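In: curious how this folds, go ahead:
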Amino acid sequence: MTSRSRLLLAASAAAAAVTLSACGAGGVSGGGGNTNFVTGNNGIDTAAKGHRDAAPDLSGKTIDGKTLDVADYKGKVVVVNIWGSWCGPCRAEGKYFAKVSKEYQDKGVQFVGINTRDSSTTPAVAFEKDRGITYPSLYDPTGKLMLRFKKGTLNPQLVPTTLILDRDGKIAARALQALSEESLLKMIKPVLAEK
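Out: Got it, this is the predicted structure:
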């Protein structure tokens, strides 16, 4: 087997793993042991300040062909939403993300999407246009950005996943389900209030 074949096989296996767990109705996971995060506030996991893991490198091309590095938003609270145009729960929550991102853009909050498993950017661009989403989304068709998160942390495990990064670029909260406007604000406000 050539290296290219092995690489394609590994990428296919990773995509299959994401597919099997993708677009679920949410749920509770993680917690226990020495993970330093609290599980299960209506499907939202949180980590206390001082016990948070740094987000990995989240950089690359956006769905509109620009270059983006989430680390450039250090100093702001960053909402990272992992989504796909094919995902029903993502379509349902999109309008809430569009609304809250506009309401909080001047309050020190930056939204960033990570579009995954769309075979081209065309459906992703249409998805954002239909929902009035104006914040940037990284294009990650194979899920490689999701795989950069360390296991045992507040890592993304399915689509949709929403992460809240604190002003230091550390993962403060995670939801493994579609969010309402109220649930999204419950994730953002405590991190925004931190000094």
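
In: from now on I want contacts and neighbour counts done on CA atoms only, so please keep to that.
Out: Noted.

In: any idea how far Thr67 is from Ala193?
Out: 30 Å (C-alpha to C-alpha, to the nearest Å).

In: cool, and Lys195?
Out: For Lys195 relative to Thr67 (C-alpha to C-alpha), the value is 30 Å.

In: who has more neighbours out of these two?
Out: Thr67 (12 against 5; other C-alpha atoms under 10 Å).

In: not counting its neighbours along the chain, what's nearest the more buried one?
Out: Lys61 (4.6 Å; C-alpha to C-alpha, 6 or more residues apart in numbering).

In: repeat that for Arg91.
Out: Closest to Arg91 by C-alpha to C-alpha, 6+ apart is Ser85, at 7.0 Å.

In: isn't the one you found up against Ala124?
Out: Yes: look at Ser85 against Ala124 with C-alpha atoms under 8 Å: they come within range, at 5.6 Å.

In: shared neighbours of those two, which are they?
Out: Residues touching both Ser85 and Ala124 by C-alpha atoms under 8 Å, 6 or more residues apart in numbering: Asn115, Asp118.

In: compare with the first, here's sequence two:
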Amino acid sequence: MSARTAPTAPVSRRRTAFVAAAVAGVLALSACGWGGSGGDASSGAGFGRSADRIATVPPADRKAAPELSGTTTRGTRLDVADYRGKVVVLNVWSSTCGPCIAETPGLVKVARSSRDKGVRFVGINTRDAETSQATAFEEQHKVPYPSLSDPAGRLLLRFPKGSLNPQTIPSTLVLDRHGRLAARTMGAVDEDTLRKMIAPLVKEK
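Out: Got it, this is the predicted structure:
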């Protein structure tokens, strides 16, 4: 009788585990919250930084945002590229993250008040294994904008190295009207800081 070989894990399962481990490394500064400027891998990469932790890039030095498309927490298709010509606010969040909960009222308020100025908000929901966790959060906090479902963090890994990329949960990034990475803050963002990030980009053409 021939010896049986031990079954191997499905390729998809191994791949998911690898991606999850890689994302854990990308977000190693803090599982949920502000990691501090000392751990910012983009420090000294030509970014300006204000006293309120806003990192900015002048137009000539901005890098294009990666392809950010997929299924939302509500099961619909979304491609951030479809918002070209608008200022786009990207917020990386998780339903179990305390700072994410704290910042959401400000995000919701600014999303509603800035829409007529050509600003669109898109969330990137990560680390929530079930979309029901995310949708319950959105309903509880009356979030008016869609979120891409990214439980394993694959979208986060698409951000180019050396660019304004998300390094903590939460992180908030702003794309200019040409789809380029223009501003970022890490950790919970308050309403005033968010408006400061958006205002200069709304004026750009």
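
In: surely Ser40 of structure 1 forms part of a strand?
Out: Small correction: residue 40 of structure 1 is Gly, not Ser. Yes: under DSSP: H, G, I helix; E, B strand; the rest coil, Gly40 of structure 1 falls within a strand.

In: give me the number of residues near the aligned residue in structure 1 for Asp52 of structure 2?
Out: When structure 1 is aligned by TM-score structural alignment, Asp52 of structure 2 is paired with Asn42. By other C-alpha under 10 Å, the residues close to Asn42 of structure 1 number 12.

In: contact partners for Asn42 of structure 1?
Out: Asn42 of structure 1 touches Val28, counting by C-alpha under 8 Å, 6+ apart.

In: name the helix or strand for Tyr139 of structure 1, please.
Out: strand 137-140 (DSSP states H and E).

In: which helix or which strand is home to Ser113 of structure 2?
Out: Per DSSP H and E: helix 98-114 holds Ser113 of structure 2.

In: make that Thr134 of structure 1, sorry
Out: With DSSP H and E as criterion, Thr134 of structure 1 is part of no helix or strand.

In: leaving aside the residues adjacent along the chain, what's closest to the corresponding residue of structure 2 for it?
Out: With TM-score structural alignment as the criterion, Thr134 of structure 1 lines up with Pro144 in structure 2. Leaving aside its chain neighbours, Pro144 of structure 2 sits nearest to Val108 (6.8 Å; criterion: C-alpha to C-alpha, 6+ apart).

In: how about the contacts made by the alignment partner in structure 1 of His178 of structure 2?
Out: In structure 1, the residue paired with His178 of structure 2 is Asp168, using TM-score structural alignment. Listed by C-alpha under 8 Å, 6+ apart, the contact partners of Asp168 of structure 1 are Lys74, Gly75, Lys76.

In: where does Asp168 of structure 1 land in three-state SS?
Out: Following three-state DSSP, Asp168 of structure 1 is assigned to coil.

In: look up how far Tyr73 of structure 1 lies from it.
Out: If you go by C-alpha to C-alpha, the gap between Asp168 of structure 1 and Tyr73 of structure 1 works out to 9 Å.

In: pretty sure Gly27 of structure 1 contacts Thr39?
Out: No: the criterion here is C-alpha under 8 Å, and Gly27 of structure 1 misses it with Thr39 at 10.3 Å.

In: more neighbours, these two?
Out: When neighbours are counted by other C-alpha under 10 Å, Gly27 of structure 1 and Thr39 differ, and Thr39 comes out ahead with 18 against 12.

In: sec struct for the most centrally placed residue in structure 2, please.
Out: Centrality entry for structure 2: nearest residue to the mean C-alpha point is Val92, 3.1 Å, by C-alpha atoms, centre = their mean. What three-state DSSP gives for Val92 of structure 2 is strand.

In: contact partners for it?
Out: Gly123, Ile124, Asn125, Thr126, Pro166, Ile169, Pro170, Ser171, Thr172.

In: quick one: map it onto structure 1.
Out: Counting by TM-score structural alignment, the partner of Val92 of structure 2 is Ile82.

In: read off where stretch 105-121 of structure 1 ends up in structure 2.
Out: Using TM-score structural alignment, stretch 105-121 of structure 1 pairs with 115-131 in structure 2.
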